[in-house]
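Q: structure for the following, please:
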Amino acid sequence: MKKTGTLLLLTAFIFLCCKDSKNTNYLPTSTGAINSMVAVVDNQLWRGHVGDSIRKHFAAPIVGMPMDEPLFSIDQIDPKFFTGSIRNTRSILYVTKDSLNLAHIKKDMYATPQRVGVIKGTTDSEILENLGEKADDIIDSFRASEISAAQQRFERSLNKSSVLQDEFGISLKIPSIYKTGKHEDNFVWIDREIHKGTANIIAYTMPSDSFNDQETLIKDIVAMRDSIGEKYIPGTDVPGKVTYMRTEPAYAPFIYPVEIAGLKGVEVRGLWDIKNYPMAGPFLTYILNDKENDRKLVLEGFVFAPATEKRNDMFELEAILKTLRLGEVMN
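A: Okay, the predicted model is just below:
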């Protein structure tokens, strides 16, 4: 009896292990270009108000960009064709008229990593209501998945420089294609060439008591960026004129609360230009309250690439900046 009991326990253990292995290891790797998604929706719904609502939410223009670029590039497919490898897409929105009225997010249904937003309703009105209520959550889920996928790709070949660790005691997962262009006291500039321009990362610190007045927050942030640009980021030589990077004076930046690596702060998105010279582009700045080191830590990404789309380059910079760690080297 003792042997029989042991055998039964062993068999049950093997069965459970195999079942768990099947659930976690047999899903294919998800696919899809960065910031792309598949909308699985009936052609008739896609051509009507439901399709308009999907595009309104998921293809909305990204804030702080010099020209309209959508949050996601959307490929629509009728449900009857939603088979085979298309199911392995990383971000999927499934919208259908059904006997159920619901909206939720599923994880790793057909591949991994994967997020599937499901919107159902018995009528068009219920579908539209569910889209309105759940779209922001689905977008946040898709973007988090996209950020994670981008960061995993960085692991293939990382920049080994210790310049950020040496200067600020921080580390970022930066692809090896990026190189340090400037390192001065309390300022580091890292960049790489992209199509028709450059993608850039800068880092510096400010006193811990900076930006404590909410009423002047935007003004103070603009003043900080402009002073840093004037000191460290010169523009093209123009006889008789001073040129440097500043915050585009015609457009106030957008500000949102953020938390990265346990540090609370603000995310700032807007446009930069070169004073007295026709150059401009988007920027993304994180100002983080680093209480332990009695400072405000400032990390910024900006892109210069005239007359080209910049969404994916800015997204890569965002993914890099969100790998922030304090006090450790990430090799």
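Q: please count neighbours and contacts with C-alpha atoms only from this point.
A: Will do.
Q: can you give me the helices for the stretch 101-250 of the chain?
A: In the stretch 101-250 of the chain, helices defined by DSSP state H, counting those that start in this stretch lie at 124-154, 163-168, 217-232, listed in chain order.
Q: quick check: buried residues in the first one?
A: Judged by neighbour count using 16 or more other Cα atoms under 10 Å, the buried positions of helix 124-154 are 124, 126-131, 134-135, 138-139, 141-143, 145-151, 154.
Q: I'd say residue 252 and residue 270 touch.
A: Yes - shown here, residue 252 and residue 270 form a contact pair, counting by Cα atoms under 8 Å, at 7.1 Å.
Q: who has more neighbours out of these two?
A: Taking neighbours as other Cα atoms under 10 Å, residue 252 and residue 270 compare with residue 270 leading, 21 against 15.
Q: what's the helix or strand for that one?
A: Using DSSP states H and E, residue 270 falls within strand 263-274.
Q: run this one through as well so I can compare:
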Amino acid sequence: MRYASFLLILFSLPFLYSCDNDYKPAARGANSEILVVMDTTQWNSATYVALQETFGNMILTMPRPQPRFDLRFTGIRTNRDFENIKRHKNVIIVATIDEETIVGQLMRGILSEDIKERIRSGQNFAFPLRDRWYRDQWVLFLSENSDEELASRIINAEQRLVSSLEQVELQRWTSEVYRRGDQPEVSAQLWDNYGWTMRVQHDYNIGADTVGFVSMRRYLPDNDRWIWISWKDDVRNIDHIDEQWINARRDSLLKRHIRGSRDDSHVMTDYRRPIQTRNTTINNKYTWETQGIWRMHGDAMAGPFINYTMYDEDLNRLYMVEYAQFSPRFPQRDFLYQFKSMIRTFRSDSTFDINTYPDFDPFTQVISD
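A: The predicted structure is shown next:
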């Protein structure tokens, strides 16, 4: 008991006395990785399964499915264990509120009496924190009265919990994507010619450029990536738009513009594999996000795609922006996350000033589900 109490006091101090964020060192660890702090006796619990089914849920819209986030479970035995935990970018600390484990004692020592009472009364169970110990850090505390109650609440709040981390990850991916620079002259050209723009990564090249359609490509032998943008003016009704319409429209554009090396080959949607469409809002535009797998008609090639169909109500203009990849040797999840950050730099509103681009922060705009 004395040992546990000593740990509890030591663990509590960084939360009570944290220095200014500017002086904190950067957190470590890979993007898309979460360190889950849970006592090892709970690794066969309902809560363990719930975390796997939410944060670790498999993305099936890729040729080789990957988890949404890579979960690494760990317990705590020593002070050094906790010092290592504190350094990570993404940390989830999980225990029932009266759990008699080191993790449970840690949580009770950190949380205020008011927060603990809100957990016991069932009012709240999830508490996300930013930059608690290190800079660019996301920490989530999860607690309830019982394992079954906690698991149920995690499952029911999946979208909100995952979104809390996804928004942080998108900001990180934006920094990573443009770490080596972008092409402001291309962004300005797109704005001047078409009235829309986005930040273009440093090594994408313009390909097709025709009426209502532009494509860009970043070609590497083992990692071929391309983006295309299509738009249509004078669209005054969007009631007809659904997943079926989006994919039919996509296939029509792909057959015309995204062709293979053989005369009869072209990219098309692989309807044999899962396709997922959800509604969201990006930079105040009503948006359909569609993910799936493309295949090459007439050739043995395939890869993931992510499509954003966005409606600009002020301009009565409908946009389609799609990213696709062919990289049979590489995992593809993180590249899709990169494009999710890139699409949030897309702008088409009349108040936008290209002279400030790319200094604006796309994450000051409303991004909601």
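Q: can you pull the TM-score for these?
A: Scored against TM-score structural alignment, normalised by the length of structure 1, the superposed chains reach a TM-score of 0.84; 308 aligned residues with a Cα RMSD of 2.5 Å.
Q: among the helices of the stretch 101-250 of structure 1, which is nearest residue 246 of structure 1?
A: Taking Cα to Cα, helix 217-232 is the member of the helices of the stretch 101-250 of structure 1 nearest to residue 246 of structure 1, at 4.5 Å.
Q: which positions within the closest one qualify as buried?
A: Residues of helix 217-232 of structure 1 classed as buried by neighbour count (16+ other Cα under 10 Å): 218, 220, 221, 222, 224, 225, 226, 227, 228, 229, 230, 232.
Q: can you list contacts of it?
A: Residues outside helix 217-232 of structure 1 that contact it (Cα atoms under 8 Å, 6 or more residues apart in numbering): 211, 243, 244, 245, 246, 247, 252, 253, 255.
Q: now the equivalent of residue 33 of structure 2 over in structure 1: how far from residue 104 of structure 1?
A: Counting by TM-score structural alignment, residue 33 of structure 2 corresponds to residue 36 in structure 1. According to Cα to Cα, to the nearest Å, residue 36 of structure 1 stands 20 Å off from residue 104 of structure 1.
Q: quick one: which of the two has more around it?
A: A direct count of neighbours by other Cα under 10 Å for residue 36 of structure 1 and residue 104 places residue 36 higher, at 20 against 14.
Q: what's the local residue count around the residue nearest to the more buried one when sequence neighbours are not counted?
A: Using Cα to Cα, 6 or more residues apart in numbering and skipping the chain neighbours, the partner closest in space to residue 36 of structure 1 is residue 73 (4.6 Å). Counted with other Cα under 10 Å, residues neighbouring residue 73 of structure 1 total 16.
Q: which position in structure 2 pairs with residue 73 of structure 1?
A: In structure 2, the residue matched to residue 73 of structure 1 (TM-score structural alignment) is residue 70.
Q: contacts only, for its match.
A: Residue 70 of structure 2 is in contact with 32, 33, 34, 56, counting by Cα under 8 Å, 6+ apart.
Q: the nearest residue to residue 74 of structure 2 once chain neighbours are set aside and residue 239 of structure 2, how far apart?
A: Nearest residue to residue 74 of structure 2, sequence neighbours excluded (Cα to Cα, 6+ apart): residue 37, at 5.1 Å. For residue 37 of structure 2, the distance to residue 239 of structure 2 equals 46 Å [Cα to Cα].
Q: also residue 332 of structure 2?
A: For residue 332 of structure 2 relative to residue 239 of structure 2 (Cα to Cα), the value is 33 Å.
Q: please tell me I have it right and residue 234 of structure 1 contacts residue 244.
A: Yes - using Cα under 8 Å as the test, residue 234 of structure 1 is close enough to residue 244 to be in contact (4.1 Å).
Q: who's more crowded, the two?
A: residue 244 (21 against 16).
Q: which SS class is residue 41 of structure 2?
A: Here residue 41 of structure 2 is helix, with the state taken from DSSP: H, G, I helix; E, B strand; the rest coil.
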